[in-house]
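>>> All I have is the shape, not the residue letters:
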């Protein structure tokens, strides 16, 4: 494969991702970004977690996670919890309001993807799925 073709492919993959994020942000209208929802989703799936563990899992810097968690706590979507055996350790946990927000975000995401992928034929969707499965396996 030509080098230019590889860069074109990466460029278009990034453009699709960027445009999906832009469209999701327009539709979601909750003054929260994708990163906020990723943090809440991590908490929903993994339970209370140390901020450093969340940052590492999501590939974020600790200062970025601090900034994100401040907004989540301020909006009552997450809570800080002290470790009972070592009060120096602080965990972040999702609230009921945060769980509802994750469900709302996922619902918006599903609608956005359905709208996008309906532009493809069934055969194109099957090919795309196989391609992404293969690429994911190679990584």
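Structure received. Bear in mind that the values here come from a model prediction, so they are computed numbers and not experimental data.
>>> Could you use CA atoms for every contact and neighbour count after this?
Fine.
>>> Which strand or helix spans residue 80?
Here residue 80 sits within strand 78-82, counting by DSSP states H and E.
>>> Can you spell out which helices and strands pack onto the next helix or strand after that strand?
Next along the chain after strand 78-82, taking DSSP H and E as the criterion, comes strand 90-94. Using 3 or more C-alpha pairs under 8 Å, 6 or more residues apart in numbering; DSSP states H and E, the elements in contact with strand 90-94 are helix 34-46, helix 51-58, strand 78-82.
>>> Can you say which of these is nearest to residue 119?
helix 34-46 (23.9 Å; C-alpha to C-alpha).
>>> Can you report how many residues neighbour the closest residue to residue 108 other than its chain neighbours?
In this structure, residue 108 finds its nearest non-sequential neighbour in residue 28, 6.6 Å apart by C-alpha to C-alpha, 6 or more residues apart in numbering. Using other C-alpha atoms under 10 Å, residue 28 is surrounded by 18 other residues.
>>> put this beside the first:
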């Protein structure tokens, strides 16, 4: 087998990622993207959070997070909370409706994952997870 260039590898990785996003958008009919769900997941896992901390944790720019926040607040999936001791500090918190939406997204995600990875063996999936974990580590 001929050695692949880094560009061919990046292209293949992009194709898989883009396919996942396309499939997600076809099946999850809630007018929310993957990034919205990631923000809700962060809020559920860590509780109320400052938007700047969420942006940093998810690798998003502050303007991107502001855009995402507007939509999830508008849909009553999250709320803005003022700090009691310093009104200039604003937090985001997840609502019960946001938790329900996150659970729905996770169920849809499980179906997507199953459909995508069903052709891989368990060993293949574990190896893929190990590779992506290694590639995404911040020790680059």
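On my side now, so go ahead. Just so we're clear, the structure is a prediction, and the values are computed from it rather than from any experiment.
>>> After superposition, what's the TM-score here?
The TM-score (TM-score structural alignment, normalised by the length of the first structure) is 0.88; 138 aligned residues with a C-alpha RMSD of 2.1 Å.
>>> Can you check which part of the second structure the strand holding residue 80 of the first structure sits on?
Mapping strand 78-82 of the first structure onto the second structure (TM-score structural alignment) gives residues 78-82.
>>> Next, the mean deviation of that stretch compared to the first structure.
Aligned to the first structure and superposed, stretch 78-82 of the second structure gives a mean residue distance of 0.5 Å (mean C-alpha distance after the TM-score superposition for the first structure).
>>> try stretch 34-42 of the second structure
Mean for stretch 34-42 of the second structure is 0.7 Å (mean C-alpha distance after the TM-score superposition for the first structure).
>>> residues of that stretch that come out buried?
36-37, 39-42 (16 or more other C-alpha atoms under 10 Å).
>>> Reformat those as a markdown table; add distance to residue 13 of the second structure.
As requested, the buried residues of stretch 34-42 of the second structure are arranged in a markdown table below (distance: C-alpha to C-alpha, whole Å):
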| residue | distance to residue 13 of the second structure |
| --- | --- |
| 36 | 22 |
| 37 | 22 |
| 39 | 23 |
| 40 | 26 |
| 41 | 24 |
| 42 | 25 |
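>>> wait, which of the residues you listed is closest to residue 99 of the second structure?
residue 40 (7.6 Å).
>>> Give the buried residues for stretch 7-27 of the first structure.
20-21, 24-25.
>>> now those in CSV, with distance to residue 120 of the first structure?
Output for the buried residues of stretch 7-27 of the first structure, formatted as CSV (distance: C-alpha to C-alpha, whole Å):
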residue, distance to residue 120 of the first structure
20, 16
21, 19
24, 19
25, 23
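>>> From the centroid of the first structure, which residue is nearest?
residue 38 (3.5 Å; C-alpha atoms, centre = their mean).
>>> thinking again about what came up before, could you dump the helices and strands packed on strand 90-94 of the first structure to TSV with distance to residue 3 of the first structure?
Putting these into TSV (distance: least, C-alpha to C-alpha, whole Å) gives the following:
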stretch	distance to residue 3 of the first structure
helix 34-46	31
helix 51-58	30
strand 78-82	45
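>>> wait, doesn't the residue nearest to residue 108 of the first structure sit right on residue 105?
Yes. Counting by C-alpha atoms under 8 Å, residue 28 of the first structure does reach residue 105; the two are 6.8 Å apart.
>>> Which elements pack onto the lengthiest helix in the first structure?
Scanning the first structure for the longest helix, with DSSP state H as the assignment, gives helix 3-28. Using 3+ C-alpha pairs under 8 Å, 6+ apart, the elements in contact with helix 3-28 of the first structure are helix 96-117.
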